[in-house]
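Asker: here is my input; please provide its structure:
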Amino acid sequence: MRQRWSDVGFLHWAIDPAAVAHLYPPGVRPDVIDGRTYVGLVPFRMVGAGFAHGPGVPWAGTFLEANVRLYSVDERGRRGVLFLSLDTDRAVIVAGARTVFGLPYRWARMRYRAEGGVHRYAARLRWPGATAESRIGLRPGAPAPDGELERFLTARWGLHVAHLGRTLHVRNAHPPWPLRTAEVTELDDGLVASVGLGHLVSGPPDHVLFSDGVPVSFGTPTRVR
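Answerer: Have a look, this model is predicted:
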C-alpha cells in the first residue's frame, strides 16, 4: 500500500513510560529517550492512497486524518508507532481499516485550510460513545534541527497493532521527513482526552514540528506474538 502524508503537524508531550505501559499489546513496550516516552497528536492530509504501483483510489484515497499515538519497540528491537486513535472523515476507511487491520479508526467531521502562513485543522467525532472536538493552528518556521529527539519522534519505520489475538508489526518506508519548527497559534484539543490520556497532557506541547510531507509505502504485516 502506498500514499502521501501531506501538511503534517507533530505535537508531542513527554510522559512517564510507566503511565502508559498497560496500553501496549503483548511483546511490545514503550520506546524511550532520556527516560521518557511521548504521546503524539498528529493531524495531516492523506493524499492518493492506493495499492502497489496503481493509481490512488478515487475519492476514498484522499482524506483528512488526526491520530493520537504512542511510541513502541518490540522484542526484536523493531521500533514503531502504537495508535490509540485514528480519526478521519471517510467512513469507508474507518470500516475497512478496523476490519482488515484492527486499527482503531473513528469517523469524524474534519476540516483543513491553510491561509496567512497558518495551517488549521479541526475535527469533531461522529463515533458512538465518544464525544470530542479538536482545533489546531500551526505556523511553520525554519528548518528543524536533525536531532536525536526529532528522529525519535518521526523516523519510526513501522507500526504495532493487536489484531485477532496477535501482535503485528507493519513496516513502512519513506524519505527523511523535511521537518520545520512550528509555532502553535491555536490548540483546543479533546482527542487525546478521548483515549484516556487527558490527565497526562494538560499543558502546552513539549515539542512541535511541521512537515510539507513525504510519500509512504507499507509492507506486509509480520507477527510479533
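Asker: when you work out contacts or count neighbours from here on, use the C-alpha atoms and nothing else.
Answerer: Fine.
Asker: got the buried residues for stretch 95-105?
Answerer: 95, 103-105 (16 or more other CA atoms under 10 Å).
Asker: who does the longest helix anywhere in the chain touch, helix- and strand-wise?
Answerer: Looking across the chain with DSSP state H, the single longest helix is helix 91-101. If you count contacts as 3 or more CA pairs under 8 Å, 6 or more residues apart in numbering; DSSP states H and E, helix 91-101 packs onto strand 105-115.
Asker: can you give me the angle the helix or strand that the strand it packs on is followed by makes with strand 105-115?
Answerer: Using DSSP states H and E, the next helix or strand after strand 105-115 towards the C-terminus is strand 118-125. With axes from the mean of the first three to the mean of the last three CA atoms, to 10 degrees applied, the angle from strand 118-125 to strand 105-115 works out at 150 degrees.
Asker: how far off centre is strand 118-125?
Answerer: On the basis of CA atoms, centre = their mean, to the nearest Å, strand 118-125 sits 14 Å off its chain's mean C-alpha point.
Asker: can you list contacts of it?
Answerer: Residues outside strand 118-125 that contact it (CA atoms under 8 Å, 6 or more residues apart in numbering): 7, 43, 66, 87, 106-114, 131-140, 185.
Asker: show the buried residues in those residues.
Answerer: When the contacts of strand 118-125 are checked for burial by 16+ other CA under 10 Å, the buried set is 7, 43, 66, 87, 106-108, 110, 112, 132-140.
Asker: let's see this one next to it:
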Amino acid sequence: MKEPIKTILHTVDHRPWSIPNHSWFWYQEWNDAIFLHYQVDGKRLRELVPRHLELDQFDGEHWVSVVAFTMDKVHPRFTFPIEFLSTFHEVNLRTYVTRDGKPGVYFLSIEAEKILPTLFARLASGLPYKHSPISRTNKTYSVHGKRCEIGIDFLTKDKIDSPTPKELWLTERYSLYRGKNPDETAMDVHHKPWELFQVEFMKLNLRYAAYDGLGNFGNPNVCHYSPGVQVLAWL
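Answerer: Here you go, the predicted structure:
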C-alpha cells in the first residue's frame, strides 16, 4: 500500500540526520529490489573511488553492493509520471563512502533498461547511467550489457524482523555522491526503512568485466529482497 507523502516525510526516527529544510524535487519508487553485498579489497576499491570521498567501513571491512530493482513513477514535484520515461529496470554497482562525516553511496556503474530514461537520468543526476538490455519477471533478472552480465533466479523467504547493524549499514543510506567535483555536496534522499526478506537463489551468475579482482561476484556475503520503498529526493 502506497503511503501519503506527508506520512513519509514525518517518518524520520530511522535517519542519521534531519531531512533538508527545503522542498523535495523528485518522487520515485524503487520496487522489487534484490541486494547482493560483497566484502572487497580496500586497496583495489580505493583505485576506483575519487580521492575526495573517504571509503566507509563496517568493522574495518570494505563493501560493494549490486542492487537490481524496478525504478517506477519517477517524476518531479507538481508533475505526474509518464510511463515510457518513468518506469524502467535498473541495476547498479555501488560502494560506501563518507564526506565531511556524512555517509552515503558512490556508484561505480548504473545499467538502465530504456534508452530515453537512461539519457535523461544521466543528464539530470550526473550519475553514471548507461543503457543495457534488461529483462525481468517477478523472480528472475537478466542483464546483458557492456559492463556486466547478470542472471538471477530467486525465491523470497522469511521476513527479517530485526536487521543486524551490518544489514542496516548496507541498506539504510540517505545521500548519494557523484564524485566529479571535490567541492560537491551530497544529493539527499529520504524513504521509510527498507522491509527486508531472506532470499534463496536458484541461479546466480554475475560478472562485471571492468571490476575483475574486486570481489567474488558469484558468492555474495549478504543478500536481501525488498518489495521496495517510496523515495523523495532533493537537488
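Asker: what residues does the longest helix of structure 1 touch?
Answerer: 60, 88, 103-107, 163.
Asker: if we ignore the residues flanking it in sequence, what's nearest the residue most central in space within structure 2?
Answerer: By CA atoms, centre = their mean, structure 2 has its centre lying nearest to Val67, at 5.4 Å. Leaving aside its sequence neighbours, Val67 of structure 2 sits nearest to Phe35 (CA to CA, 6 or more residues apart in numbering; 4.7 Å).
Asker: show me what that neighbour aligns to in structure 1.
Answerer: Aligned counterpart of Phe35 of structure 2 in structure 1: Phe10 (TM-score structural alignment).
Asker: tell me how many other residues crowd the counterpart of Gly27 of structure 1 in structure 2.
Answerer: Under the alignment by TM-score structural alignment, Gly27 of structure 1 pairs with His52 in structure 2. By other CA atoms under 10 Å, the residues close to His52 of structure 2 number 16.
Asker: ok, His52 of structure 2 to Asp183 of structure 2 distance?
Answerer: Separation of His52 of structure 2 from Asp183 of structure 2 (CA to CA, to the nearest Å): 9 Å.
Asker: what about the helices in structure 2?
Answerer: Going by DSSP H, structure 2 shows helices at 5-9, 42-46, 83-86, 115-125, 165-171.
Asker: those: which one's closest to Lys73 of structure 2?
Answerer: Minimum separation from Lys73 of structure 2 across those (CA to CA) falls at helix 83-86, 5.0 Å.
Asker: residues contacting the nearest residue to Glu183 of structure 1 once chain neighbours are set aside?
Answerer: Among residues not flanking Glu183 of structure 1 along the chain, Arg139 sits closest, at 5.1 Å (CA to CA, 6+ apart). Going by CA under 8 Å, 6+ apart, Arg139 of structure 1 touches 117-119, 182-185.
Asker: which of these are conserved in structure 2?
Answerer: Compared against structure 2 with both residues aligned by TM-score structural alignment, their matches' CA atoms under 8 Å, these retain 119, 182-185.
Asker: buried subset of those?
Answerer: When the kept ones among the contacts of Arg139 of structure 1 are checked for burial by 16+ other CA under 10 Å, the buried set is 119, 182, 184.
Asker: what is the aligned counterpart of the second one in structure 2?
Answerer: Pointing back at Ala182 of structure 1 there. Using TM-score structural alignment, Ala182 of structure 1 pairs with Val199 in structure 2.
Asker: hang on, that match packs against Thr156?
Answerer: Yes. Counting by CA atoms under 8 Å, Val199 of structure 2 touches Thr156, with 4.7 Å between them.
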